[in-house]
Each structure stands twice: as structure tokens, then as C-alpha cells.
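>>> Model the structure of this input:
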Amino acid sequence: MAKKILVTGASGWLGFAIVKALLARGDAVIGLDLGFSAVAAELARQNSSLTLVVADLGEWSQVVDAFRTYEPQAVIHTAAIVGVAPAANLPIKTLRVNTEGTINILEAMRLHGVKRLIYISTEETYGDFTSDIITEDHPQKPNSIYGLTKLAAEHYGRIYADRYGLECVNIRTCWVYGPDLPRARVPKIFIDAALDGMPCHLPEGGDLAVDQVYIDDTVTGALLALDKANHRFDAYHIATGQAPTIADAARIVSELVPGADLYAAAGWYRHGGQFRTARKGALDISRAGRELGYAPQYDLRAGLEKTLRATQAERASRSANTHP
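Reported below is the predicted structural model:
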């Protein structure tokens, strides 16, 4: 049965992918964000099931007005200041968006009888992994501002679940990648350099082993959590269960683009070249498989190949439109 779902961060990279997936299966979507691209506006023009709402999550009146006006049945919450380096450089704004914005969503849900929240969280809530593969029961001791604000939002959800009967389900994903990723980070930088015919040599970071998740798998996991009738757990890993290194990503792209000059030297990875990463690894996905029926469709090679082909196609289309 079709539902009416409010998606926060609907103009963002992951949020917009979730919006499109919900529409494709017949749901009605209220997309909420600070503003919308021409692509999103055109999608709404063509699809009466999509309503775009300009609102700031940090402004209580705007959030509650959206719930009052559009009466969603559930929420998928993707809106955030994303990434260790951006959060560290904007700590007050990150607190306001990631934590205060989530509280406003939870309060609006409480007041309007909306029970289910699917919250897109992160492996950064764990801080340093204590083993090569971890479960959802791993201690959450974030060592970044980003991870701290996301963990605070998770804990607020637990309190609202306990006190007010909300269903707050945390999707902990890892390094999500795919076509049109808006941030210049691994593995996007390798694909862009390879297609530009430019070298990309990272001076350190090649040893970092980290679960790298193709965007379609993240979207699938979020929708599986949305649809499950009853949850025994409030957190799921939506990832691959594997942890290739950054050097592995450079090597695979080099194999997919013969002649590419890509390299990641040994050593610790630094977010934005500034902030040393926490120890990473793989996320155990057995709970998501058992409870949600989740099974990732893309290992790193398959995901990078799909990203590469989509990027090539987008570049070719852009070039054809620029030079008729």
C-alpha cells in the first residue's frame, strides 16, 4: 500500500536518490530541504506524487508547519552536515543541523502522531573500531564532531521511543559512493582523475581499510527498514560487510581505466587532509540480512564500475549539450 513519506535533505545526493526510489514504487513524497535544484523541480512538475517544501530544520515553526500541512505517515531523515572535515570546520552549524534539527523532527512527529523515523546515521558514531569487523553492539565512542552529533541524534531518538512510543530506526552506513557524489573524496577522486587523464597520488591513507558502500545498496536498506512491520532492533548496518583499502580502490579504478595513474601511499588517511581518521574496518551486515532481508548487490569493483560508466555517460551527455 502506498504511503506518504517525508524525506529530509531531499535535494541532497542520498536524499534525492531515496526520493526517486520511493516515487518509483508508488509512494507519495514530501521532500523537505533548504532549496531545490532544477532537476528536483522538474521531477516534481512531472510527478504529482512529489511535493517540495522549502524549510530549515533548525527553525521549529517551519518544521511543524510541514507536518501540519502535509500529514506524513513516516519520515526518512537524511538531512545533515555530512563528513568529518566539514563538521569540524563548522561545529556550531553542525550541532544546529544534525542534532537540533533532529530534535525538531522528533517533536513534530510526537505532536502529529507520526511514529516511524528512519534515521541515516554513520559508522563515525563508533570512533575507533576495536576489530576488523564490528556489529551494531560495538561501543559508540565517536572521536569526531560529526560522529558526536550523529550519536546525539540517535540517543534523542531512543529517548523519544521510550517516552512517547516513536519507532526510531538508525541506519548506520559507511563510506557511501556512486555517480554524482558532490564531495571530492575517495573513491570519486580516483574516477575523476582517471577520466580526466590526470594523475592522482595520495601521499598517505592507502592502508585504511573501510567498508565502501554503493549508493543503491544504501537506498535499498533504508526502504527495507521503512517497510518492516515490527523492529526488534533500533540499529542496522547497511554496508557490504567487507573492508577494502583505499589503495585497493585506486588499483581497481586503474584496472577499469587502462593507463590511469592512481596511487595511495601507505599511512593514515586524513579527512580533508587535516583530520586523522578513526580506525575503520567492515560493518557486520548479518543483522540487516536476517531481520530486513538486506543483501548488498555491489562489491567495490562492481560499484566502481557502475559509477565509472555512469560518470562517462553523464560527461558525454554534457559535452553533447554544450557542443551541438
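
>>> Please make it C-alpha for all contacts and neighbour counts, starting now.
Noted.

>>> Off-centre distance for the helix or strand containing residue 6?
In this structure, residue 6 sits in strand 4-8 according to DSSP states H and E. Here strand 4-8 is found 15 Å from its chain centre; the criterion is Cα atoms, centre = their mean, to the nearest Å.

>>> for stretch 165-184, same thing?
Stretch 165-184 has its C-alpha centroid displaced from the chain centroid by 2 Å (Cα atoms, centre = their mean).

>>> so where does residue 225 fall, helix or strand?
Remark: residue 225 resides in helix 215-227, with elements defined by DSSP H and E.

>>> so what's the closest residue to residue 292 other than its chain neighbours up against?
Nearest non-adjacent residue to residue 292, counting by Cα to Cα, 6 or more residues apart in numbering: residue 224, 5.9 Å away. Residues in contact with residue 224 (Cα atoms under 8 Å, 6 or more residues apart in numbering) are 292-294.

>>> So which of these sit within strands?
Secondary structure from DSSP state E places none of the contacts of residue 224 in strands.

>>> and these, which are buried?
Members of those that pass the buried threshold by neighbour count (16 or more other Cα atoms under 10 Å) are listed as 292, 294.

>>> With distance to residue 214 as added columns, please give the contacts of residue 224 in JSON lines.
Shown next, in JSON lines, are the contacts of residue 224 (distance: Cα to Cα, whole Å):
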{"residue": "292", "distance to residue 214": "18"}
{"residue": "293", "distance to residue 214": "17"}
{"residue": "294", "distance to residue 214": "14"}
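
>>> And the contacts of residue 224, which is closest to residue 46?
The shortest distance between residue 46 and any of those, using Cα to Cα, involves residue 294 and amounts to 31.1 Å.

>>> Sequence B follows; please return its structure for comparison with A:
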Amino acid sequence: MQNIIVAGGAGYIGSHMVKMLSSAGFNPVTVDNLSTGHRDSVLYGDFEECDIADSVRMGRIFEEYNPAAVIHFAAFSLVGESVSKPDKYYRNNVSGTLSLLDTMRRHACDRFIFSSTAAVFGNPEYLPIDELHPKTPVNPYGRTKLMTEQALGDYAEAYGLRYVIFRYFNAAGHDESGDLKERHSPETHLLPLVVQAAKGERSHIALYGDDYDTPDGTCVRDYIHVNDLCAAHLAGIKYLENGGEPADFNLGNGNGFSVKEIIDKVRLVSGTDFEVKTEGRRAGDPASLVADSSKARHVLGWQPEYTDIEDIIKTVWKTV
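The predicted structure is shown next:
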């Protein structure tokens, strides 16, 4: 049984990845400093509480488990916080990742799956967004991810690193078993916030702008189920095992859903109503972000299972 290190495996996407790896016959080894993750979300494999920048402790972990690959989710990802605390984001997202890559080099581990983001593209010049779209991030979070992507290319050329980059659009949903859930604190993602309002845990939902150039005036986003994301990562591991060259892929379901559509669908699924307050636009919110994931489908044979937003919402509603 191959060991796979999952950096950030105690987080939302990471914990789902750990479960999928275990089901696929791997032994996931979660490495997490628990700054935002939850120890009780790690239900499979082994767990090591450690920061990826702790090269001494990470070296011992690599010696013990001799991993076949590393999947890296251990990044800070709040756009607003990245603006007010850029030092935190550059230190962890860039410096921490470089430390992890250097630990891999010292222990002859050359397979790396990197969790990137649609934020590297900035404001879209065309839709849907493919891998060739210009990368002009507009916030420190996006810049730290793009900087790391560029470092991976340099490490591949100099040291033979083999990697896959996955750029997420909007991760959503829960594992249908109910064992794993989205547990951010504070919560910033739209779908769980709307579900909280439907459950009466939130007084209202704020709608930031209703005058965008979209069919109903609200922002349009591409929502991809968390298990579909994890399935792509599993395909990425197999791709590298089979000798695949370094590659980057955008991951979305290819369909855009507006904020109003999300609100209406949650009302439908939950059978409840709740207050929505329209407020001003937030700075830096593009009108539409939709992924072109055809490259992942073609190269990896990946196919998202959840393409209907109502089905994604149901996985949240029935497990909260």
C-alpha cells in the first residue's frame, strides 16, 4: 500500500481527499498544523501534526512513510485577509511550499499535486476560462498561488520534479455519507452561508450587487462538488504514475450559476424562506467566472459527477 502525504488533510477539501485515497487503496498520511483544519475530520490513514515549513520534523515524516507522492492543500485562502496580511500569505503559501518541495527533493519524492486557484487569472478576458488564459491576479492570495506555480516549473526543469496543478473554481458540497462537512471559521463561501440562513442560524443573506452584466444582475460562478475535485486529484496521481509530464488543469463543471440562482435553489431544496439584503458590490468581484475543464476531461479522463447545482446543494442540506 503506497503512502500519500496529504498536506492540509484536516481541512475541507483535504479531508474528502483523505477518504477517497483510502477507498482507492492508498494509505493517506495527513500532515496538518491544525491552524484551520480539524483533527476529527481525519477519519482515515495516519495523522502527523506538523507545519510544512518545519523541515526537520517533515524530514522525519518522509523517512518514516517514504511517500510515493504529495498532495498539497495547506494554504491560506481568504482573499480579504491576504490583502490585510500579505506577510502571512507569502510566508505560508510560497515559503512554506518551497520548504515542502525541498524536503521532497532530499527524500527522492518527485510526484507533487498542487492545489491552485482560479484567482491566478484575475478579471477574466474571456469565458469560459481555459489554461491559456492570461494570469494577472488582483490580490496577494492569487499572486502567492501563481508564484508557486512558476516555482514548480523551475523545479521541474532543474530537479526533475513531476507535478500536476489543479486550479479550482468554487468548491462546494459535502460527502453524502455525512461524515465530512465544510467547517470554515469564519465561513466565507456562499453555499454554506445560504444554507445557514435556511436553517435559521443566520439572520439574513447579503447579496453584494445586483447590477452586474449577467442575466439576473448577480455574480455568476462555477460550482464544483468537492468529491469531483478529489476525483481529479486521484486521476492526477495515476497520470504521474504512468509517466505523465508536468501539467496544469482548470477544474469546474463548466456551468455558471448566479447568486440569485443559488438562493432560489436553496429555498427550493430546504422548503424554507429567509431574508436577503442587497448591499453594494465588493471590490474585485468579477461578474462571471466559469471554467473550461475540457483539458482535464481529455487528458485525465475526468468527468464531474455533480453537474446540477440542485444536486450539489442537496449534499449539503441533507448532511447538516
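
>>> quick revisit: okay, and the helix holding residue 225 of structure 1 goes to which residues in structure 2?
Residues 226-238 of structure 2 are where helix 215-227 of structure 1 aligns, taking TM-score structural alignment as the criterion.

>>> Which residue ranges of the stretch 51-200 of structure 2 form strands?
Secondary structure of the stretch 51-200 of structure 2, counting by DSSP state E, counting those that start in this stretch: strands at 69-72, 111-117, 162-168, 170-172.

>>> Residue 294 of structure 2 pairs with which position in structure 1?
Going residue by residue (TM-score structural alignment), residue 294 of structure 2 aligns to residue 286.

>>> ok, its match to residue 87 of structure 1 distance?
Counting by Cα to Cα, to the nearest Å, the separation of residue 286 of structure 1 from residue 87 of structure 1 is 30 Å.

>>> Neighbour count for the two, which is higher?
Between residue 286 of structure 1 and residue 87, counting by other Cα atoms under 10 Å, residue 87 is the more crowded of the two (22 against 18).

>>> didn't the more buried one look like it was pressed against residue 145?
Yes - using Cα atoms under 8 Å, residue 87 of structure 1 and residue 145 qualify as a contacting pair, with a distance of 6.0 Å.

>>> anything in contact with each of the two?
Contact criterion Cα under 8 Å, 6+ apart; no residue bridges residue 87 of structure 1 and residue 145 by contacting each.

>>> where along structure 2 do the helices fall?
12-23, 55-65, 79-84, 86-89, 97-106, 140-159, 190-198, 226-241, 259-270, 294-300, 309-317 (DSSP state H).

>>> Let me have the ones you listed in CSV, extended by distance to residue 287 of structure 2.
Output for the helices of structure 2, formatted as CSV (distance: least, Cα to Cα, whole Å):
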stretch, distance to residue 287 of structure 2
helix 12-23, 25
helix 55-65, 42
helix 79-84, 17
helix 86-89, 25
helix 97-106, 31
helix 140-159, 17
helix 190-198, 15
helix 226-241, 23
helix 259-270, 11
helix 294-300, 22
helix 309-317, 19
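
>>> just those helices: most buried one?
Neighbour counts (mean count of other Cα atoms under 10 Å) averaged over each of the helices of structure 2 peak at helix 12-23, with a mean of 23.

>>> so which of the helices of structure 2 comes closest to residue 130 of structure 2?
Taking Cα to Cα as the criterion, residue 130 of structure 2 comes closest to helix 294-300 out of the helices of structure 2, the separation being 8.2 Å.

>>> chain center to the closest one, what's the gap?
Relative to the mean C-alpha coordinate of its chain, helix 294-300 of structure 2 is positioned 18 Å out (Cα atoms, centre = their mean).

>>> what's the average distance of that helix to structure 1?
Average distance between helix 294-300 of structure 2 and its aligned residues in structure 1, after superposition and using mean Cα distance after the TM-score superposition for structure 1, equals 0.6 Å.

>>> re the thing from before, to residue 147 of structure 2, which of the strands of the stretch 51-200 of structure 2 lies closest?
Here strand 111-117 is closest among those (Cα to Cα), at 10.5 Å.
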